[in-house]
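Participant: Here is the input, now give the coordinates:
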Amino acid sequence: MSHPPQLFDISVSLHPALPGFPQDPPCRIASVAAQAGGFHVSQLSCSSHVGTHLDLAGHAGLWGYTGSDLPLKALIGPCRVVDLRHVSGLIGAEHLRSLDLAECRRLLLKTNNSHLWQKPGFCMDYQSLGLDGARFLGDLGIELVGIDYLSIEAWDGDGEVHHRLLRDGGVILEGLDLSAIDAGAYELICLPLKLACADGAPCRALLRR
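Facilitator: Presented below is the predicted three-dimensional model:
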């Protein structure tokens, strides 16, 4: 007997208290007066990198797709979740080399960051990917790399991790919540807002198994 597929929402909900990158505009959601006929409307103001979002090439000053012409095939398909909660410090090539990623094109890094969504404010001490790890994944031809906090690069990074992952047409998926997700194989379904800007876009991300 076949079982229906399981769907896991790995996005975070947008709300004014959601942690955001310190330099980014805060998330604001305000109710406005009811329109004629009694319909209610909310006004949303936020960064293009709020909550669960994609980083595109323009975020690192590179030429590439915008949120409105990005090929969706990069965002939908087989995906691997790897558990790196045992790693302290930067995630490096030595932590990734043993994971048998040869056939992987979409990779999500589960770290200890997912519990940070329950804490108020932005935390600068989050797990992130080191430059040698980014080079390793880039050399493998991985098209999408995701992580469970607001940046894949360390707080004091110089942008080189982003540059390496984005320069060959890759995308970065940040702001995930992987706290309830086991390591393993899934199908990723990630649909960004169709924004005509080149730096990034908020999105809804799901895993199907």
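
Participant: going forward, measure contacts and count neighbours with C-alpha atoms only.
Facilitator: OK.

Participant: following the longest helix anywhere in the chain, which helix or strand comes up?
Facilitator: When the chain is parsed with DSSP state H, its longest helix is helix 131-140. Using DSSP states H and E, the helix or strand that follows helix 131-140 in sequence is strand 144-147.

Participant: List the buried residues in that following strand.
Facilitator: Of the residues in strand 144-147, 144-147 count as buried by neighbour count, 16 or more other CA atoms under 10 Å.

Participant: chain center to that strand, what's the gap?
Facilitator: Relative to its parent chain, strand 144-147 has a centroid offset of 6 Å by CA atoms, centre = their mean, to the nearest Å.

Participant: Please give the structure of this sequence too, so both can be compared:
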Amino acid sequence: MTTSVPRHMAETPRKIRDISPAVHPGTPVFPGDTPYQQQWCATIAPGCPVNVSSITLSPHVGAHADAPLHYDAQGAAIGAVALEPFIGPCRVIHAIGCGPLIEWRHIAHATAHLPPRVLVRTYAQAPVDQWDGALSAYAPGTIERLAALGVRLVGIDTASIDPADSKTLDSHQVIRRLDLRVLENLVLDDVPEGDYELIALPLKLTAADASPVRAVLRDL
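Facilitator: Have a look, this model is predicted:
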């Protein structure tokens, strides 16, 4: 007698691409922000069976999701936002070397039939160990056009969707007005253009303006 293998057991596992930078004491942060620090509260020794540490960090360290509270005094904390935007079909678009702003012309080649999530790669190699004050950001009009095509989450491989020296945060204000979600500080160096499944769930921090995420892409 022969038996068939259930279909879900026979499928080849889909490749997972980690798009989160490593977080450690040297991880760069926005100038003036709180860097990552860790100390040991307990260590394995006679009379102590475990290692226990404490950490101090800005919720914007590494790959992270901004909450509306970050750019809106009356906005929701990250623990109150819906999770649906942070998981599901996603497109990675390359705009490497685009300059200060991601204009529509930099991504137009890959905007047909967009899924609800778009991540833009601007670096040939992300500077994960140093601060980049000349980072690329989104032009506000680019976010407007993406939203008009049904995009609900935008992401980028730099520290901000706005220029580092911006005082008006025009692209964040577009996000606020259109109720979009945002991921920043991703690492897309080894990710080809194309469609994936995004998984980048924020922590349920009930009063925070952002949350670290372990962002991954899974091949479709």
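
Participant: Just the TM-score for the two chains, thanks.
Facilitator: Once superposed, chain against chain, the TM-score is 0.90 (TM-score structural alignment, normalised by the length of structure 1); 207 aligned residues with a CA RMSD of 2.0 Å.

Participant: what two of the buried residues of strand 144-147 of structure 1 have the greatest distance between them?
Facilitator: Largest separation among the buried residues of strand 144-147 of structure 1 by CA to CA: L144 and I147, giving 10.3 Å.

Participant: related to what we said a few turns ago, where does the longest helix of structure 1 end up in structure 2?
Facilitator: The aligned range for helix 131-140 of structure 1 in structure 2 is 140-149, by TM-score structural alignment.

Participant: Once you drop chain neighbours, what's closest to A154 of structure 1?
Facilitator: Nearest residue to A154 of structure 1, sequence neighbours excluded (CA to CA, 6 or more residues apart in numbering): S128, at 5.3 Å.

Participant: brain fart, G64 of structure 1
Facilitator: Nearest non-adjacent residue to G64 of structure 1, counting by CA to CA, 6+ apart: A57, 5.3 Å away.

Participant: swap in P202 of structure 1?
Facilitator: For P202 of structure 1, the closest residue by CA to CA, 6+ apart turns out to be H53, at 4.0 Å.

Participant: Could you pull out the strands in structure 1 for me?
Facilitator: 7-9, 28-32, 41-45, 53-55, 76-83, 106-110, 144-147, 171-174, 184-192, 200-208 (DSSP state E).

Participant: most packed of the ones you listed?
Facilitator: strand 53-55 (a mean of 28; mean count of other CA atoms under 10 Å).

Participant: which strands and helices sit next to that one?
Facilitator: strand 171-174, strand 200-208 (3 or more CA pairs under 8 Å, 6 or more residues apart in numbering; DSSP states H and E).

Participant: ok so, going back, sort out which one of the buried residues of strand 144-147 of structure 1 lies nearest W117 of structure 1 for me.
Facilitator: Distances from W117 of structure 1 to the buried residues of strand 144-147 of structure 1, taken by CA to CA, are shortest for I147, at 12.8 Å.

Participant: tell me the contacts of the residue nearest the centre of structure 2?
Facilitator: Centrality entry for structure 2: nearest residue to the mean C-alpha point is L183, 3.0 Å, by CA atoms, centre = their mean. Residues in contact with L183 of structure 2, defined by CA atoms under 8 Å, 6 or more residues apart in numbering, are 63-66, 153-156.

Participant: Trace it over to structure 1, please.
Facilitator: So L183 of structure 2 corresponds to L173, using TM-score structural alignment.

Participant: gap between its match and A57 of structure 1?
Facilitator: Distance of L173 of structure 1 to A57 of structure 1, given as CA to CA, to the nearest Å: 12 Å.

Participant: ok, now L116 of structure 1?
Facilitator: Using CA to CA, L116 of structure 1 is found at 27 Å from A57 of structure 1.

Participant: The two: which has the busier surroundings?
Facilitator: A57 (25 against 17; other CA atoms under 10 Å).

Participant: corresponding residue for that one in structure 2?
Facilitator: Match for A57 of structure 1 (TM-score structural alignment): P68.

Participant: Correct me if wrong: its match contacts D209.
Facilitator: Yes - with contact defined as CA atoms under 8 Å, P68 of structure 2 counts as touching D209 (7.1 Å).

Participant: Find residues that contact each of the two.
Facilitator: In contact with both P68 of structure 2 and D209: 77-78, using CA under 8 Å, 6+ apart.

Participant: neighbours around the equivalent of L70 of structure 1 over in structure 2, how many?
Facilitator: Using TM-score structural alignment as the criterion, L70 of structure 1 maps onto V81 of structure 2. By other CA under 10 Å, the residues close to V81 of structure 2 number 16.

Participant: And R176 of structure 2, by the same measure?
Facilitator: R176 of structure 2: 18 neighbours (other CA under 10 Å).

Participant: so who does it touch?
Facilitator: R176 of structure 2 touches 68, 71-72, counting by CA under 8 Å, 6+ apart.

Participant: for the residues you listed, which one is nearest T27 of structure 2?
Facilitator: Y71 (23.3 Å).

Participant: one step back: distance between the match of helix 131-140 of structure 1 and the chain's centre?
Facilitator: Mean C-alpha position of stretch 140-149 of structure 2 versus that of the full chain (CA atoms, centre = their mean) differs by 18 Å.

Participant: One more: stretch 14-22 of structure 1?
Facilitator: Using CA atoms, centre = their mean, the offset of stretch 14-22 of structure 1 from its chain centre is 15 Å.

Participant: Aligned counterpart of V120 of structure 2 in structure 1, please.
Facilitator: Aligned partner of V120 of structure 2 by TM-score structural alignment: L109.

Participant: and the aligned partner of K15 of structure 2 in structure 1, what does it touch?
Facilitator: Under the alignment (TM-score structural alignment), K15 of structure 2 maps onto Q6 of structure 1. With CA under 8 Å, 6+ apart as the criterion, the residues that contact Q6 of structure 1 are 208-209.
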